[in-house]
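**Q** next comes the sequence, and after it the predicted model I'd like to discuss.
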Amino acid sequence: MAVSTSTSTLPLLFLHRSTTSPNPTALSFTSSIRASPLRSRAAAAASPPAETLDLPSDTPPVGEGSGIPMPSSIGDDGEQLLFGATAGKETVPRACAQLQPSFSDSFNVSQEKIVIMNRYGEKLVGVLHEAGSKDIVVLCHGFRSSKESRTIMGLTDALTSEKISVFRFDFSGNGESEGTFQYGNYYKEVEDLHAVIQHLKDQKCDTRAIAGHSKGGDVVIIYASMYQDVSRIINMSGRFDLKRGIADRLGNDYMERINQHGFIDVGQKKGQSIYRVTKESLMDRLKIDMQSACMSIDPNCRVLTVHGSDDDVVPSEDAMEFHKYISNHELHIIEGADHRYSSHQLELANIVVKFARSG
């Protein structure tokens, strides 16, 4: 578990200090990617809410229709979502990501919307970006986010600019994929990811790495503890202690209330329900032993954890816990970065691309 420091290039650094203040617009990569709009999820249970919690004012309102929607522009973890339209297969010119000055000027990336069936008969919707390689990095979004999040789209551009193909998709109950959104649901999302990797294998594609942001980081760690078919795992801002962070969202007395009512409805000040936390879904999260999962990862599997020192959602101390229990592990702390890498997208892209390209 070697750790080193650096302020210029990006090897196995522990603390990455920016020598200049990064421009958050520098990672635009002339984005010509177009993705399908998001749509509402299946309806929540019809019984009246037991509790309604106030979410911050920037949480998107419930849209028309009967389903629990994905946000119109901002995910529940604060991720900016990007929109457009993708239909069938197309080839678009991709400007080179400005990660290093030696890269080629431009090349073409073919992108295709793909639908994959999970083990529950639900359609998972993803976009394959073919950049000239059968080696693919699969990108996994965070809690109530989607494949259109700013972090996912930025990494897509960075990886394809390095001629690494990418598959980004929506977990069931999120974005365009079928299914009902559920709190917790870690193991089901692991199975969604497994369905994706099996599909790519059937198409003679090799999954070079799986990368997850926020909750997606936990999903890829758990995946690696259960399956040994991917040799590189990238955990971006994942939470080690899943017992933490619940009270911030549900209130300090969440256990008492969920025992009393059986569920808690999370909503906005308007009283509209956004999603329901059932006792079963809460227990799904609380029963996960991340330490055991980390220690169950094959030592031949290389794992990278990236975390922001100023993460306002998951404390950077969690990254140190992953480093403590994963045997073949690299840790990068980006100084000043928040949970969404708002002003540090370029540093994140450099670290992820370097790890994905390494032998």
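**A** Received the coordinates, thanks.

**Q** hey, let's count contacts and neighbours off CA atoms from now on
**A** OK.

**Q** can you show me the helices along the stretch 251-359 of the chain?
**A** Per DSSP state H, counting those that start in this stretch, the stretch 251-359 of the chain carries helices over the ranges 254-261, 279-286, 290-295, 317-325, 345-357.

**Q** Met117 contacts Leu124, correct?
**A** Yes - using Cα atoms under 8 Å, Met117 makes contact with Leu124 at a distance of 6.0 Å.

**Q** re earlier: so which of the helices of the stretch 251-359 of the chain gets nearest Lys89?
**A** helix 345-357 (24.9 Å; Cα to Cα).

**Q** which helices and strands does that closest one pack with?
**A** Other elements packing on helix 345-357 under the criterion 3 or more Cα pairs under 8 Å, 6 or more residues apart in numbering; DSSP states H and E are helix 150-161, strand 329-334.

**Q** adding mean neighbour count, write these out as JSON lines.
**A** Conversion of those to JSON lines gives the following (neighbours: other Cα atoms under 10 Å):
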{"stretch": "helix 150-161", "mean neighbour count": "25"}
{"stretch": "strand 329-334", "mean neighbour count": "24"}
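
**Q** and the comparison structure, right after this:
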Amino acid sequence: MEKNIEIYNKKENCNIKAKVFFKDLINKSNSIFIFCHGFCSGKGSDSIRIVANMLLECEIPSISFDFPGHIDSIQGTDKLKVDVCISYINSVVEYVKEEYGNSIKISFYAISFGAYILLNKLIGDNSYYDNIVLRSPAFNMKNILVKSLLKDSFEQYKRIGKAKAGHGGKIEIPYAFYEDLVSHNLYDNYKEKRKILIIQGSLDDTAPIEDTYTFIQNKPEIELIEINNIKHHMEPEEISLITEIMIKKLDFKMCQ
């Protein structure tokens, strides 16, 4: 089952549009996954729903939400900033602890832009998280924006101060968004030693696998599972395949 809910963000004084995936009204699991969606995506995407349903087969519920300027978000793209997005994740974490108790084991599944935001959140965060899974992570988000996501020229974007971006140019983003990405460079800022699992296609045409190679250099705590002949956008059967790989890798007992 799934249910749409709203989660209050104290820092931004607004409600976050979220979705819970669960089997029973009474939660029997001591674990939960929080999804962080990709750019121009949202809480109910196939990329999330397929994984959520497969996690439910392992008796693991999950929760997803919309970042600012995406799908049902109350806030617009003027609030699409790294620190604001982090406040969304923090608000969802607080909600999960209030709803399921402080002993709940929280894991993350973050896709592309969502992975970029999550890693920025983890900088200096001493909290324990059970599993951190990144799918096709956008480590070099500023370059990805310019090379793959902008529908207008970068020169026009800088001159006018806004541009259309994402699938079909669905989202209009201010130039301040790019400037914010520049100041949140993961290659310079991320020094954490957390265990992380990355799953990415060898033919990723949005977030180049070479960016991932660069990021994980001298980070033995990060494991990369590279899937041959898969691009950034994945078909449902490809999403199912990588989810099976993830579940096997993380050794979820309820799936055995």
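**A** Cool, got the structure. Predicted model, so just to flag it, every value in this text is computed and none were measured.

**Q** circling back to that earlier point, which of Met117 and Leu124 of the first structure has more neighbours?
**A** More crowded of Met117 of the first structure and Leu124, by other Cα atoms under 10 Å: Leu124, with 25 against 17.

**Q** how about the secondary structure of the more buried one?
**A** Following DSSP: H, G, I helix; E, B strand; the rest coil, the label given to Leu124 of the first structure is strand.

**Q** separation between the residue lying farthest from the centre of the second structure and Pro174 of the second structure?
**A** Within the second structure, the residue lying farthest from the chain centre (Cα atoms, centre = their mean) is Arg159, at 30.1 Å. Arg159 of the second structure is 11 Å from Pro174 of the second structure, where distance means Cα to Cα, to the nearest Å.

**Q** follow-up on the earlier one: save the helices of the stretch 251-359 of the first structure as CSV, and put in distance to Ser4 of the first structure too.
**A** Below are those laid out as CSV (distance: least, Cα to Cα, whole Å):
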stretch, distance to Ser4 of the first structure
helix 254-261, 41
helix 279-286, 33
helix 290-295, 21
helix 317-325, 13
helix 345-357, 14
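
**Q** and those, which is most packed in?
**A** Across the helices of the stretch 251-359 of the first structure, averaging neighbours per residue (mean count of other Cα atoms under 10 Å) puts helix 345-357 on top, at a mean of 21.

**Q** what's the mean distance for that helix versus the second structure?
**A** Following the fit onto the second structure, the mean deviation recorded for helix 345-357 of the first structure is 2.5 Å by mean Cα distance after the TM-score superposition for the first structure.

**Q** which residues touch Met320 of the first structure?
**A** With contact set as Cα atoms under 8 Å, 6 or more residues apart in numbering, Met320 of the first structure has these partners: Leu331.

**Q** for Ile222 of the first structure, which non-adjacent residue is closest in space?
**A** Take Ile222 of the first structure and drop its neighbours on the chain: the residue closest to it by Cα to Cα, 6 or more residues apart in numbering is Ala293, 5.8 Å away.

**Q** I'd say the one you found and Val220 touch.
**A** No - counting by Cα under 8 Å, Ala293 of the first structure stays clear of Val220, with 10.5 Å between them.

**Q** what residue in the second structure is paired with Ser172 of the first structure?
**A** For Ser172 of the first structure, the aligned residue in the second structure is Pro68 (criterion: TM-score structural alignment).

**Q** need the contact list for that match.
**A** Here Pro68 of the second structure is in contact with 74-77, 79-80, 85 (criterion: Cα under 8 Å, 6+ apart).

**Q** just those residues: which are in helices?
**A** Among those, the ones falling in helices (DSSP state H) are Cys85.

**Q** all strands for the first structure, in order.
**A** With strands called from DSSP state E, the first structure shows them at 4-6, 13-16, 52-53, 89-95, 106-117, 123-130, 135-140, 165-169, 206-213, 232-236, 263-267, 273-278, 302-308, 329-334.

**Q** between those, which one is closest to Ala356 of the first structure.
**A** Of all those, strand 206-213 sits nearest to Ala356 of the first structure, with 6.6 Å by Cα to Cα.

**Q** what helices or strands is the closest one leaning on?
**A** Using 3+ Cα pairs under 8 Å, 6+ apart as the contact test, the elements touching strand 206-213 of the first structure are strand 135-140, helix 186-202, helix 215-226, strand 232-236.

**Q** wait, which of those is closest to Val303 of the first structure?
**A** Using Cα to Cα as the measure, strand 232-236 is the one of those that comes nearest Val303 of the first structure, at 4.7 Å.

**Q** could you find the counterpart of Asn53 of the second structure in the first structure?
**A** Aligned counterpart of Asn53 of the second structure in the first structure: Asp157 (TM-score structural alignment).

**Q** fine, thanks again, bye for now.
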